[in-house]
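>>> Structure, please.
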Amino acid sequence: MLEGLNALRLGIRLVLSAGLRRYVIVPVLINLVLYAITITLLVRGFSSWMDQWMALVPSWLGWLDWLIVPLLAIALLIPAFFTFTLMVNLIASPFYGFLAEAVERRLGGGSEDSRSLGRQAIDSFKRELHKLAYILPRMALLFAAGFVPGLNLFTPFLWMLFSAWCMAIQYLDYAMDNHGVSFPRMRGLLAAGWWRTLGFGAAVSLTVWIPLLNLVVMPGAVAAGAVMWQRRYAALNAEGRSLQVKD
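Purely as a prediction, here's the structure:
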């Protein structure tokens, strides 16, 4: 996780530097609008949602209210902010693709992407839909598990692992997409270095909860993903291992 935090810190510093700030203006504005909507919905519905979930807890576990209530609150907040993150990334995906490419150039590398800007933007949006097709069914299963008495006590921990994995997929993918790495192969690369992948995803998942800082964490995570690609995953990809996995 320490490597992921260091990469994220460098990524945030990069996106705030001259020459790269223009790539984050629109994503930050999108972040602000959706963040305000998410907070409003949570404030209005949190109490009633908690009451519904508590009604599913067996009565014989009532003496564990001190533990159950925080766990259920976490199980509610994580998917809410996870959904918020997915929506921001879907809308901002074309800008993030350009940002990842600009960060690589700043670091002295870069992709050999011959696509036009318009084609890149369209492909980035399609790639984001591909991610959603992978994430949403698994997210739905995990959300449904939260309504199963007994099992719902473990869903906060499952959400944490799932969030770390998906944040890694989300932000490590932009640089890989720029280098023509297919979505299945990208998942194979991340699985091959799963400890590093989960560490990076956990670093993003934790910092995205910090108010105000989270406005720059998302573009910073895109930049950090480009850093991680150059430092780790590009070499792994070049090894030519059989890392293809089924969709």
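>>> Please make it C-alpha for all contacts and neighbour counts, starting now.
Noted.
>>> tally of neighbours for Phe82?
18 (other CA atoms under 10 Å).
>>> Could you pick out the longest helix of this structure?
When the chain is parsed with DSSP state H, its longest helix is helix 65-106.
>>> same for it, what does it pack against?
helix 25-55, helix 117-145, helix 155-178, helix 214-228 (3 or more CA pairs under 8 Å, 6 or more residues apart in numbering; DSSP states H and E).
>>> Give me the neighbour count for the nearest residue to Thr155 once chain neighbours are set aside.
Leaving aside its sequence neighbours, Thr155 sits nearest to Gly146 (CA to CA, 6 or more residues apart in numbering; 5.9 Å). By the criterion of other CA under 10 Å, Gly146 has 22 neighbours.
>>> wait, doesn't Gly146 sit right on Trp159?
No: counting by CA atoms under 8 Å, Trp159 is not a contact partner of Gly146; they are 9.9 Å apart.
>>> Would you mind giving the secondary structure of Ser114?
coil (DSSP: H, G, I helix; E, B strand; the rest coil).
>>> same thing with Val148?
Of the three states, Val148 takes coil under three-state DSSP.
>>> Let's see this one next, to set against the first:
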Amino acid sequence: MIGDFIIGFTYIPRGFAYIMLPGLRRYVALPILINVVLFLSAFVLLLERLGSWLDGLLPHSLSWLSWLILPLLFLALSLGVFYTFGLVANLIASPFNALLAENLELQMGGRPPSAGAGFKATLRSALIGIATQLAALAYQLIRLVPLLVLFLVPIVNIAATSILILFSAWMLAIGYLSTPMGNHDMSFREVRAICAQRKGLVLGLGTGLVLLTWIPLLNLLVLPAGTAAATALWHEKLAHLRHPSGHSRP
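Now for the predicted structure:
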């Protein structure tokens, strides 16, 4: 598990290296632009609302613990905001991310997408990618709302920070892996089934993605770099888990 976690994490720097390849740069510019707009919006929202949010989450009786609780709540709230905006960015950029994933996988010697080649095939892959990301978004939000409710409960909201980080790592990884796997007509249910077989790899990748969302400037590149990292992980470590019939192996 630990070994897989480390291996999964190492795909993050590889993702940055891949998006610099000459044949892939043209698929990177628009996702970066989308990320810049949404992350700047998230940053402005944090600056405007953070103080009032923290005051509301910390009862007066626990003000003496503010030195411990406030940093944890700050991490949780900033992660929640960036995570939510990241989901939206991934959805908007999904057709362009699908093209990036497709071309990177072909460069790595992988199979072409199930849809084949040509404009109709590209459009079909884009629509499948959007549908997969919508399914991923719905799956994540249904589980995220109860978790965020825990932040309204004093003391419990401290433990909720760790849970939120772990949840974000898992779901971010699955969301990014949905792009290359969706190129092969895999449903979101199939994506989850395959990821469940290699939890260490997926959590390692997701932890790297979470860290990227907290690092200024680098978080503007997380969309294309994360897509490239997820594509490489899929091609090298997960593709063989899919049964030739199109279903994940038990």
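>>> hmm, back to that, overlap in contacts of Gly146 and Trp159 of the first structure?
Ala75 (CA atoms under 8 Å, 6 or more residues apart in numbering).
>>> Find the nearest non-adjacent residue to Leu90 of the first structure, please.
Nearest non-adjacent residue to Leu90 of the first structure (CA to CA, 6+ apart): Glu128, at 5.8 Å.
>>> meant to ask about Ile128 of the second structure
In space, Ile128 of the second structure comes closest to Gly182 once its chain neighbours are excluded; the distance is 6.5 Å by CA to CA, 6+ apart.
>>> tell me, how many neighbours does that neighbour end up with?
Gly182 of the second structure: 26 neighbours (other CA under 10 Å).
>>> Tell me what angle the longest helix of the first structure forms with helix 155-178.
10 degrees (axes from the mean of the first three to the mean of the last three CA atoms, to 10 degrees).
>>> so helix 65-106 of the first structure matches what in the second structure?
Aligned by TM-score structural alignment, helix 65-106 of the first structure falls on residues 66-107 of the second structure.
>>> so how far is the matching stretch off the chain centroid?
Centroid separation for stretch 66-107 of the second structure versus its chain: 5 Å, with CA atoms, centre = their mean, to the nearest Å.
>>> who's in contact with the aligned residue in the first structure for Tyr176 of the second structure?
By TM-score structural alignment, Tyr176 of the second structure lines up with Tyr171 in the first structure. Neighbour list for Tyr171 of the first structure: 221-222, 224-225 [criterion: CA under 8 Å, 6+ apart].
>>> which of these line up with contacts in the second structure?
Mapping these onto the second structure (both residues aligned by TM-score structural alignment, their matches' CA atoms under 8 Å) leaves 221-222, 225 still in contact.
>>> per the alignment, the residue nearest to Thr155 of the first structure corresponds to what in the second structure?
So Gly146 of the first structure corresponds to Phe151, using TM-score structural alignment.
>>> For the most centrally placed residue in the second structure, give me its contacts.
Central residue of the second structure (CA atoms, centre = their mean): Leu172, 2.7 Å from the mean position. Residues in contact with Leu172 of the second structure (CA under 8 Å, 6+ apart) are 206, 209-210.
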